[in-house]
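Undergrad: below is the sequence, then the predicted model.
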Amino acid sequence: MIVSITKIELNSYLKLIPFFKFNGQIIAELQQANCKKHKVVGSWNGKVWYTMTLWENENDINAFYRNGTHLAAMKQSAKFSSKIESRRIQNEDLIRWKEAKKLFGNN
């Protein structure tokens, strides 16, 4: 299994509403995709967001990421953030947020 973790730092608080709109649509599509589990958490100040998804294989991840709302969001990501990072790890389940954030150098 593959855990995909993304860190998104919004450019400004004005980007929260458009971010939530895309994020809501993406979560709805995740529930219809081959994604096994997902979760999202924001920082205390609302500017940094983390998403985590669990997939059986790279083909399922790529089929989701390169289509639909997620593809549209990636094309418009520069409007929301200039700081987007992703990591993928092999694991049988989603990991704890504390562990995930350490992958980005955050404690």
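TA: Noted; the coordinates are in hand.

Undergrad: make it CA atoms for all contacts and neighbour counts henceforth
TA: Fine.

Undergrad: the helices in the chain, which residues?
TA: Shown for the chain, the helices assigned by DSSP state H span residues 16-30, 58-65, 68-75, 77-80, 97-102.

Undergrad: and these: which comes nearest Ile5?
TA: Taking CA to CA, helix 97-102 is the member of those nearest to Ile5, at 7.2 Å.

Undergrad: okay, buried residues for that closest one please.
TA: Neighbour counts over helix 97-102 (16 or more other CA atoms under 10 Å) mark 97, 100 as buried.

Undergrad: so who does the most centrally placed residue in the chain touch?
TA: Central residue of the chain (CA atoms, centre = their mean): Thr51, 3.3 Å from the mean position. Neighbour list for Thr51: 4-7, 38-41 [criterion: CA atoms under 8 Å, 6 or more residues apart in numbering].

Undergrad: repeat the analysis, applying 10 Å as the threshold.
TA: For Thr51, the contacting residues are 4-8, 23, 38-42, 86, 97, 100, by CA atoms under 10 Å, 6 or more residues apart in numbering.

Undergrad: let's bring in a second model and compare:
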Amino acid sequence: MSITKIELNSYSKLIEFFKFNGQIINELKKSGCKDYKVTGNWNLKVWYTMTLWESENEINTFYRNGIHVEAMKQSKKISSKIQFKRMNQVDLISWKNGKKLFENN
């Protein structure tokens, strides 16, 4: 499982974030991803994504190909703070527990 926290540089980056995020979700639906979810904080400047995969190899293959690669190249324009965590899980965890993973960073 992979969890990503993205803090947008400004509200003006929301449209660009939504564009890439929508394209990435479309690719996730066609990939070997077992499950995924996305949520934002109330202020719309902090976003979280969570994906569940069979293996670390599948995660790496997805992240290094397609629209995700392009999104990563453009990410510095959107956010100066992107963090991620990887965990061995059989199911997605709750957002409450997922967000706690980033509290001390």
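TA: Noted; the coordinates are in hand. Predicted model, so just to flag it, every value in this text is computed and none were measured.

Undergrad: distance check, the residue lying farthest from the centre of the first structure against Ser77 of the first structure.
TA: Computed with CA atoms, centre = their mean, the residue of the first structure farthest from its C-alpha average is Leu14, at 19.4 Å. According to CA to CA, to the nearest Å, Leu14 of the first structure stands 14 Å off from Ser77 of the first structure.

Undergrad: out of the helices of the first structure, which is closest to Lys47 of the first structure?
TA: Lys47 of the first structure lies closest, by CA to CA, to one member of these: helix 16-30, at 7.8 Å.

Undergrad: corresponding residues in the second structure for the closest one?
TA: Counting by TM-score structural alignment, helix 16-30 of the first structure pairs with residues 14-28 of the second structure.

Undergrad: number of residues surrounding Met72 of the second structure?
TA: As a burial measure, Met72 of the second structure scores 15 neighbours (other CA atoms under 10 Å).

Undergrad: alignment lookup: Gly66 of the second structure to the first structure.
TA: Matched by TM-score structural alignment, Gly66 of the second structure corresponds to Gly68 in the first structure.

Undergrad: test my guess that its match contacts Gln25.
TA: Yes - between Gly68 of the first structure and Gln25 there is a contact at 9.5 Å, judged by CA atoms under 10 Å.

Undergrad: map the residue nearest to the centre of the first structure across to the second structure for me.
TA: Correspondence of Thr51 of the first structure to the second structure, assessed by TM-score structural alignment: Thr49.

Undergrad: for its match, which non-adjacent residue is closest in space?
TA: Val38 (4.5 Å; CA to CA, 6 or more residues apart in numbering).

Undergrad: contacting residues for the one you found?
TA: 3-4, 21, 25, 47-51, 95.

Undergrad: ok, now Lys99 of the second structure?
TA: Neighbour list for Lys99 of the second structure: 3-5, 48, 93 [criterion: CA under 10 Å, 6+ apart].

Undergrad: so how far is Ala33 of the first structure from Gly46 of the first structure?
TA: Counting by CA to CA, the gap from Gly46 of the first structure to Ala33 of the first structure is 27 Å.

Undergrad: what lines up with Ile82 of the second structure in the first structure?
TA: Aligning on TM-score structural alignment places Ile82 of the second structure opposite Ile84 in the first structure.
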